[in-house]
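1. Next one to model:
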Amino acid sequence: MREGDVVADRYRLVRTLVGGATGEVWLARDAVLGRDVVVKRPGPKYAGRAGAALLRAEARALAKFEHPHVVTLYDAVFTGPAEDPVSWLVMAYVPGGGLAGRTPLPPWEAARLCAQVAGALEALHAKEIVHCDIKPGNILLDHDGTAKLADFGAAYRLHGSGTITPNGPLFHTPGYAAPEVLLGAPEPASDVYSLGVTLHALITGRSPGRAGAERRRGALARETGPLRTLVKRMLHPNPAERPSLAEVRTGLEPPCGTRIDADPARRRGRRALTLVAVAPVPALALAAVIFLWQPGILWEPGGTPRASIGDQRSADPCALADPGVVTRFGTTKLDPYYGDFDRCDVTVQPPNQEQVDVELQLLGPADDAPAGPVRDLHGFRVVAEAQEGQECHREIRLPATGGGGTVDVSVKQRPPRAPLCAIADAAVEHATGVLHRGPLARRRLRRPGNSLIHRDACTLLGASVLRTSLGSAPRPEPRFGHWGCDWSGAGRLGVRLLFDQGDPQDGRGGRPTRLAGRPAFVWPDEGDGCETDVVHRTFWFHGDQKVESLDLTVTGDVPSAERCVQSARLAEAAAKAVQAQQAHG
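-> Predicted coordinates:
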């Protein structure tokens, strides 16, 4: 294959990413959806039926589940005659490339990435699949610093249900494979071992070689500094002695609400830390840097904030919220189901007043000029806007060095009687303090498999559906976490699809109907748009009924009736797409 060739009349090859006897990986352009993808096919060593069987096996492994830290499989393409087929996998393009060959990472950053991979492996193992080839080259880095696990060509199914790879020698990478993998008997703990070796390699910047021997295990562990105890357990030659992935992830993730203090007298009883002494200099005192190791991650007290949102889909906005910091304004309650998935709310009930809603929402990097005065708080730029009517607004802008991002803080009350901006400032003070201590914690509140939190809004409206309603198929523009998507530039109409959660709609002001077999409401025009909400699922939280819904809005300079017809049509198509994805696992 050459640059410019087209696969399956759709994917135009742009450039080679990986090439060799065992396989080819290309960056390609999807002519239908107008997006970059990665296409992969077997190399000369596995041509024809053997290669097709390999890729089918890998496709089945990838199709078993969706996870924010696993490369997304879009399609499996098989062309040519049955006796000599040409097979391709079509996957999401992860622009940052693999972690192999990079300069050494700080222990806290290596821990953050490996914690994400550990979460992906937990999901894999729940489907009775062992990856069998965890290494830096198979961990890709997205544009926002998210780790994505790739290459399931060596995956192995457990419990006698057959291997994912064909019978024969088990694929593995020397130096990263657990001892039992070398004997052809992989098990879930094998991935724990390989992840431990990978963690070492990311910190030291070099291949660890044959890490299985006991004499090497101790040396590797020492080189990982404050992570040494965990790494040593992960590299134990006996699979039964290795920690579970849940233990690994907990040991690598930053704990919610961790406080770092440089005063030794206030650190009594805490796990750790080490003094890194610097050689004496005449007329100067000895210098030292104090590092703290708590049940989470490595931090440096003071200094530059290490804030980063990291992977958008697993970042926990509720890690920034603390009802306790606003209790002086009334009775408070934390509600993680009050708004979109990128948001967490604290409700405040002042005496004899309407409820106050404190919203903390994660957004991408801000690209506009501040809309108000800017001040420095815990090392962050905080934009303070003046109160307007029923709302006071603050914006925390994260430094680009950590991947960027924005925390939007809005405090609302109707009618406004409480000191809304004082409440906003208290919430911002706490949130910036949390961010200063390190990367944002990952979500601990688990959602069921049918939750919209696991879906990608940009995949729910295909090109044919958009052309039918809009006359063209504009390129999707994902919002934070892909829980929202916009399609603009389609002539006179624009489309916005959002995943929402909160209290059930009472239907007042909307037209009730049913779409895709689900309750739905079509809302009359507000401005130039018509919105249709389709209830996806209903559940209970602390005795209160909650719903998740798909909210689709069509805007444009067309008659109101047409906007609402297209809104309902596209909302139903999106709801059916979710049902189809769930039916296929």
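
2. okay, CA-based contacts and neighbour counts for the rest of this
-> Fine.

3. Helices along this structure, start to end?
-> Applying DSSP state H to the chain gives helices spanning 48-63, 107-126, 179-182, 188-204, 214-223, 228-234, 245-252, 420-436, 463-470, 560-583.

4. And the third one, what's buried?
-> So the one you mean is helix 179-182. Neighbour-count burial for helix 179-182, counted by 16 or more other Cα atoms under 10 Å, picks out P179, E180, V181.

5. And this one, please, so the two structures can be compared:
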Amino acid sequence: MSPRLRHRGLPLLLFWVLLVAGCTPGGAPHAPAAPQQDGTARAVLGDLRTVDPCTLTDPAALQAFGSAENAGTVSLDYCLLHVKLANGSLVQLAVGELGQAPDRPGDPVVPRGSLRIVQNAPLPGHCTRQVLFADDVALRVSADLLVGDPASGLCGIAEAGADAAAAALEQHRVGHRDFPADSLALVDPCDVLDSAAVQQVPGLEEAQGQPSPAGHQCSWGEQVADSPRVQLTHTAGEPPRVLHGAAVEETIAGRRTVVSVVGGDPQLPLCSAETGHLPFGAAGQVEVAQLVVAVPGMTGIDACEFARGLAGQAWPHLPPPAP
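-> Model (predicted):
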């Protein structure tokens, strides 16, 4: 399984979110512009495409739970931390991904200064807090149990992470990455893959691309486990590579591409196609265009055929790859 999928955690993988988060800047960070006061995500964060989500984290705020450290880059959209608890459990904390505010009126909403935080009900091994902006965009802070005791206080960790993010927002400590003009971070995936191509996937005949607030993801179809869906994400981390027997390296539209049944099980109808782009952050890391296709009722082999076809449509619209 791709590290970008693996680090999202099991609940997110099952429901499709593409797992995925990193923190090493693509270029030298620069100070954010003076914030506006209307409370929208763009006013508070600035250019949503270039936000460095690791500037919204504070490992010291997690000391009451255990030692925290950066877990490496698997996404442009969030920062991933690993928290090792005193009882030996290992928790991953993802901070910074932007999405639409949750439509769950039963979840408590508590004030944090000028902001509000939604306290989502926990799931087994998973707990999320969401910092709300005035335009109904939410900044997610999610804790997932990787190893250890299910009673490890995941919601307390998520709460501490959300409080630290809210403090960074209120103190105008949001940092930004400098990306070159041909970076994937500055390209909307909805402009890369035509919805007419996606509509050839059974069940997606009328699907239209839905962009994420930061413009790094485009999704087609309902994002639930039993529905057909396609997602194109511009992300970063390790270069795509063959990790199991249900993966293959090939050339699609002139670009080196790794096509892989997610998880390596051909019975799972989920397949990814990934191609590397420009260098990013730490030595050896690259930007990555990641296309994921789910076709419930079919096999992973079927999903990979659709992924190949869609990659062949999308890759020519990406900026030229690094030489």
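
6. ok so, going back, turn the helices of the first structure into CSV, columns for distance to P350 of the first structure.
-> CSV is the format used below for the helices of the first structure (distance: least, Cα to Cα, whole Å):
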stretch, distance to P350 of the first structure
helix 48-63, 50
helix 107-126, 39
helix 179-182, 61
helix 188-204, 49
helix 214-223, 53
helix 228-234, 47
helix 245-252, 37
helix 420-436, 11
helix 463-470, 47
helix 560-583, 38
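
7. Burial-wise, tell me which of the ones you listed comes out on top.
-> helix 188-204 (a mean of 26; mean count of other Cα atoms under 10 Å).

8. returning to what we had before: return the closest of the buried residues of helix 179-182 of the first structure with respect to A473 of the first structure.
-> Nearest to A473 of the first structure, judged by Cα to Cα, of the buried residues of helix 179-182 of the first structure is V181 at 47.5 Å.

9. and the gap between the closest one and A189 of the first structure?
-> 10 Å (Cα to Cα, to the nearest Å).

10. Then V14 of the first structure?
-> 39 Å.

11. repeat for T468 of the first structure
-> Relative to A189 of the first structure, and taking Cα to Cα, T468 of the first structure is found at 50 Å.

12. now swap in P370 of the first structure and tell me
-> For P370 of the first structure, the distance to A189 of the first structure - Cα to Cα - is 50 Å.

13. Equivalent analysis for L54 of the first structure, please.
-> Counting by Cα to Cα - L54 of the first structure and A189 of the first structure are separated by 24 Å.

14. Might one say that V547 of the first structure is in contact with R537?
-> Yes. Using Cα atoms under 8 Å, V547 of the first structure is in contact with R537, at 5.7 Å.

15. Looking at those two, which is more packed in?
-> When neighbours are counted by other Cα atoms under 10 Å, V547 comes out ahead of the other of V547 of the first structure and R537, with 18 against 15.

16. Can you tell me the closest non-neighbouring residue to that one?
-> Nearest residue to V547 of the first structure in three dimensions, chain neighbours excluded: T538, at 4.4 Å (Cα to Cα, 6 or more residues apart in numbering).

17. Let me see the contact set for the one you found.
-> Q545, K546, V547, E548 (Cα atoms under 8 Å, 6 or more residues apart in numbering).
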